[in-house]
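Engineer: Requesting a structural model of the entry that follows:
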Amino acid sequence: MTLPSYVVRVAGDPADREACFAVRKEVFVVEQGVPEDLEYDEFDAGALHVLAVREDGVALGTGRLLYGAAAAGRTGGDLSVGALGRLAVRKEARGSGVGVALVRGIEGAARELGLGAVDLHAQTAAAGFYERLGYVGYGGEFFEAGIAHLGMRRLF
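Structural biologist: Modelled structure (predicted):
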């Protein structure tokens, strides 16, 4: 699939953040049936959000990085590990490399923050995607928002 050119950038202003939330709503709330009150949480305000946007301004995907104390609960208290989450790509952009570009953008931001690894909770159906990007699963399957997940981590 070929898309018009796009860029991946840190969501730097309120309009970018709203675009991130709109993509998450479309993918998680509408498509996957995640309750809206679970999709948006107290970590959104302090998270680093990344946005993939076409040259015409249409948002294609998003993801977020938690770090420091916000990530500590997901990383066993290890402040050198960030938590990648809420990775969402609009249906029209899936299979085009946008998801990979978002993950790599989040990893780049994590490195700039001095982190040595990124942890994530992958939907079990997406675990292969993350494995191809160097993530390794740990622990058993668990459920979040009624969807099966697997813990995964990538060291830098």
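Engineer: hey, let's count contacts and neighbours off CA atoms from now on
Structural biologist: OK.
Engineer: Which is the succeeding secondary structure element to the helix ranked longest in the chain?
Structural biologist: Longest helix of the chain, by residue count under DSSP state H: helix 98-112. Downstream of helix 98-112, the first helix or strand assigned by DSSP states H and E is strand 117-123.
Engineer: contacting residues around Glu144?
Structural biologist: Contacts for Glu144 (Cα atoms under 8 Å, 6 or more residues apart in numbering) come out as none.
Engineer: and with 10 Å instead?
Structural biologist: 34, 38, 121, 123, 150 (Cα atoms under 10 Å, 6 or more residues apart in numbering).
Engineer: can these go into CSV with extra columns for distance to Val10 and neighbour count?
Structural biologist: Shown next, in CSV, are the contacts of Glu144 (distance: Cα to Cα, whole Å; neighbours: other Cα atoms under 10 Å):
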residue, distance to Val10, neighbour count
Val34, 25, 17
Leu38, 23, 11
His121, 21, 23
Gln123, 24, 18
Leu150, 26, 21
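Engineer: From the residues you listed, pick the one nearest Arg104.
Structural biologist: Minimum distance to Arg104 across the contacts of Glu144 is 16.3 Å, recorded for His121 (Cα to Cα).
Engineer: quick one more, to check against the first:
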Amino acid sequence: MSSKIRVRVANWQKDNADLRRIREAVFIAEQAVPPELEWDAEDVEAVHFLAFEGDYAIGTARLLPDGHIGRVSVLKDWRGLKVGDQLMRAAIEEAERRNLKRQLLTAQVYAIPFYERLGFKVASGEFLEAGLPHVDMVRESD
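Structural biologist: As a prediction, this is how the structure comes out:
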């Protein structure tokens, strides 16, 4: 099944329904993040990414102009298929294309090993964000 998964740059306006459906399912429904924390003014400025299986959007991520990668989310039924890897690689490649040599993210503590595999290093102590333990992580491109 995973061979059919592809990632593309999304358009915040045009792809809004898919982006919202995935983030609402993962962050608001599953993780109980308050909607007012999930949706912010940065969405308009960000480069968004969508992962698809066939024509069905199953994952999303965003890259901010300062190199912050965030809102990495994959629908439950597609986890464990490297969808998150593909989304992260797309975001890192786009950051590098924009000459953003440092990529930053705020990771939920359980996801640290996932981001470490992609070259990120923990850069802070633990803190709570939306009630969940997080750390800041940084990746330096050559």
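Engineer: What's the TM-score once they're superposed?
Structural biologist: Superposed pair, TM-score by TM-score structural alignment, normalised by the length of structure 2: 0.94. Supporting alignment: 141 aligned residues with a Cα RMSD of 1.3 Å.
Engineer: which SS state does the equivalent of Val135 of structure 2 over in structure 1 fall under?
Structural biologist: Matched by TM-score structural alignment, Val135 of structure 2 corresponds to Leu150 in structure 1. Per DSSP: H, G, I helix; E, B strand; the rest coil, the secondary structure class of Leu150 of structure 1 is strand.
Engineer: so where in structure 2 does the longest helix of structure 1 end up aligned?
Structural biologist: Using TM-score structural alignment, helix 98-112 of structure 1 pairs with 83-97 in structure 2.
Engineer: Ok, stretch 34-52 of structure 1 next?
Structural biologist: Counting by TM-score structural alignment, stretch 34-52 of structure 1 pairs with residues 33-51 of structure 2.
Engineer: Can you give me the buried ones in the matching stretch?
Structural biologist: Neighbour counts over stretch 33-51 of structure 2 (16 or more other Cα atoms under 10 Å) mark 33, 46-51 as buried.
Engineer: Distance to Asp85 of structure 2 and secondary structure added to these, as JSON lines?
Structural biologist: Output for those, formatted as JSON lines (distance: Cα to Cα, whole Å; DSSP: H, G, I helix; E, B strand; the rest coil):
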{"residue": "Val33", "distance to Asp85 of structure 2": "23", "secondary structure": "coil"}
{"residue": "Ala46", "distance to Asp85 of structure 2": "19", "secondary structure": "coil"}
{"residue": "Val47", "distance to Asp85 of structure 2": "17", "secondary structure": "strand"}
{"residue": "His48", "distance to Asp85 of structure 2": "15", "secondary structure": "strand"}
{"residue": "Phe49", "distance to Asp85 of structure 2": "12", "secondary structure": "strand"}
{"residue": "Leu50", "distance to Asp85 of structure 2": "12", "secondary structure": "strand"}
{"residue": "Ala51", "distance to Asp85 of structure 2": "10", "secondary structure": "strand"}
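Engineer: count of neighbours near Gly114 of structure 1?
Structural biologist: 12 (other Cα atoms under 10 Å).
Engineer: try Glu96 of structure 2
Structural biologist: Count around Glu96 of structure 2 with other Cα under 10 Å applied: 16.
Engineer: Leu63 of structure 2 versus that one, what's the distance?
Structural biologist: Separation of Glu96 of structure 2 from Leu63 of structure 2 (Cα to Cα, to the nearest Å): 11 Å.
Engineer: between these two, what contacts are shared?
Structural biologist: 90, 103.
Engineer: residues in contact with Gly67 of structure 2?
Structural biologist: 46, 91-92, 94-96, 98-105, 138-139.
Engineer: and which of these is nearest Gly59 of structure 2?
Structural biologist: Nearest member of the contacts of Gly67 of structure 2 to Gly59 of structure 2, counting by Cα to Cα, is Ala91, at 12.7 Å.
Engineer: can you map out the strands along structure 2?
Structural biologist: 5-10, 47-53, 56-63, 69-74, 102-108, 121-122, 127-129, 132-140 (DSSP state E).
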